[in-house]
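S.K.: give me coordinates for this.
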Amino acid sequence: MNELSKYLCLLLRHQPEKAELDMDSHDWVSVKQLIDGVNRHSSYKLNRELLEQIVAEDNKGRYRYDEKHEKIKCCQVHSVSWVEPELEYCEPPEFLYHGTTTKALEAIEESGAIKKMARHAVHMQADISKAWQSAERCHKIPVVLKIAASEMNKDGYRFGVTENEVWCTEEVPVKYICDSVYTK
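M.R.: Okay, here's the model as predicted:
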């Protein structure tokens, strides 16, 4: 089920065309079309019951249904160019945390900022344990960066938060990185 969940994220965050999904400008896709697309274009077998289970058990709260459970989306789309992220723009907490790897940290230091790259925004968490989940997702040395978000906001950087409490901004200059944590 974990592999199927990752595949759903791939479709809903990066490549809806792989399953011929008609995604709207806010990432919503018909549940029926998602199930049919997965079954037709992959080796996975998906039904409504299994999809409901994946959504309910997702520890990051990535998925959202509309009120009738006829449409589904991921709360933050990474790289689908025509999707406009639905963010609530507001003042962030004093500190936010960005999960990454030591290799990526080298690139961040070299470039002078955490960049959004092909994503719509840089993603951060108010909860350090959720940042660790992001940092540990690949087989590299994880690191969590503590970001002076309130200071950034005072300096004119805008912050938005998604429905599942992921904080987003365009970039984070290295001068706002307060600390790096390499172990839990």
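
S.K.: C-alpha from now on. contacts and neighbour counts both.
M.R.: Noted.

S.K.: give me every residue that touches the residue nearest to Lys116 when sequence neighbours are not counted.
M.R.: Nearest-residue entry for Lys116: Val122, 4.7 Å, with adjacent residues in sequence omitted and distances by CA to CA, 6 or more residues apart in numbering. Residues near Val122 by CA atoms under 8 Å, 6 or more residues apart in numbering: Ile114, Lys115, Lys116, Cys168, Thr169, Glu170, Glu171, Val172.

S.K.: out of those residues, which is nearest to Glu57?
M.R.: Of all these, Cys168 has the smallest distance to Glu57: 23.8 Å, by CA to CA.

S.K.: I have a second one here; can you model it like the first so I can compare?
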Amino acid sequence: MLNESQEMSLSKLMSKILRHSPQDFGLSLNAADGSCTLDELLTVLVKEAKWFDIGLEDIEQVVRNCEKQRFEITGGRIRARYGHSHDKISYPAAEPPDVLYHGTNIKAAPVILKEGIQPMKRQYVHLSEGLHFATLAGERRGELVILAVDTAKAASLGVPFYYAGNEVWLADGIPSVCCSIFDNSDGGIGRV
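M.R.: Coordinates of the predicted model:
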């Protein structure tokens, strides 16, 4: 069983392989869903000196304990749920909840309120159903600001939404008129 530090280290390596550069590790992912078999991933991982003695149970532990639920195992296959920087993974369009949240920082918020949320270096804009994942995403970028996205307004403007699993939603971009600062002090949502 991996300790917390090992778990985090292995999770980062798995993200690098499954989300960013599988080809650098000699791994070919399924073009449709970005997956590979657990055995294929294990074969790649044990070639790394630090991980020569891990097993499938260690990979499963990382997937199970990853707070952001970055990975998904289905039918003996594993994939990163989102955040790919290699071939764009497609998801079926779905109808989101009325409001989704996006974590950002105090410097980026005014730009987003003017220009909208863009995927930047990612394939999609990442949104969440609850405040937990938005907070995790936004906290690492400086002073946290949570934005609320009016999904009905966005859909009326032609924005499709895709469900990536575990309360994470994706979009190609969100127009600024659909974004507001989430103000939890009175339980409401307001624009600055």
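
S.K.: now, the contacts of Val122 of the first structure that are in strands?
M.R.: Under the assignment DSSP state E, the contacts of Val122 of the first structure contribute Ile114, Lys115, Cys168, Thr169, Glu171, Val172 to strands.

S.K.: I'd like these written out as a markdown table, with distance to Tyr182 of the first structure and neighbour count added.
M.R.: Converted to a markdown table, those look like this (distance: CA to CA, whole Å; neighbours: other CA atoms under 10 Å):
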| residue | distance to Tyr182 of the first structure | neighbour count |
| --- | --- | --- |
| Ile114 | 17 | 22 |
| Lys115 | 20 | 18 |
| Cys168 | 22 | 24 |
| Thr169 | 23 | 21 |
| Glu171 | 22 | 16 |
| Val172 | 19 | 21 |
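
S.K.: and those, which is closest to Asn47 of the first structure?
M.R.: Cys168 (32.4 Å).

S.K.: give the aligned equivalent of the closest one in the second structure.
M.R.: Using TM-score structural alignment, the partner of Cys168 of the first structure in the second structure is Leu170.

S.K.: swap in Leu34 of the first structure?
M.R.: Match for Leu34 of the first structure (TM-score structural alignment): Leu41.

S.K.: surely that match forms part of a strand?
M.R.: No. According to DSSP: H, G, I helix; E, B strand; the rest coil, the state of Leu41 of the second structure is helix, so it is not within a strand.

S.K.: residues near the closest residue to it other than its chain neighbours, how many?
M.R.: Nearest non-adjacent residue to Leu41 of the second structure, counting by CA to CA, 6+ apart: Leu27, 7.7 Å away. Using other CA atoms under 10 Å, Leu27 of the second structure is surrounded by 16 other residues.

S.K.: from Ile59 of the second structure, how far off is Leu27 of the second structure?
M.R.: Note on Leu27 of the second structure: its distance to Ile59 of the second structure, by CA to CA, to the nearest Å, is 16 Å.

S.K.: excluding residues flanking it in the chain, which one is nearest the alignment partner in the second structure of Lys60 of the first structure?
M.R.: Mapped onto the second structure by TM-score structural alignment, Lys60 of the first structure lines up with Lys68. Ranked by CA to CA, 6+ apart and with sequence neighbours excluded, the top spatial neighbour of Lys68 of the second structure is Phe133, at 6.7 Å.
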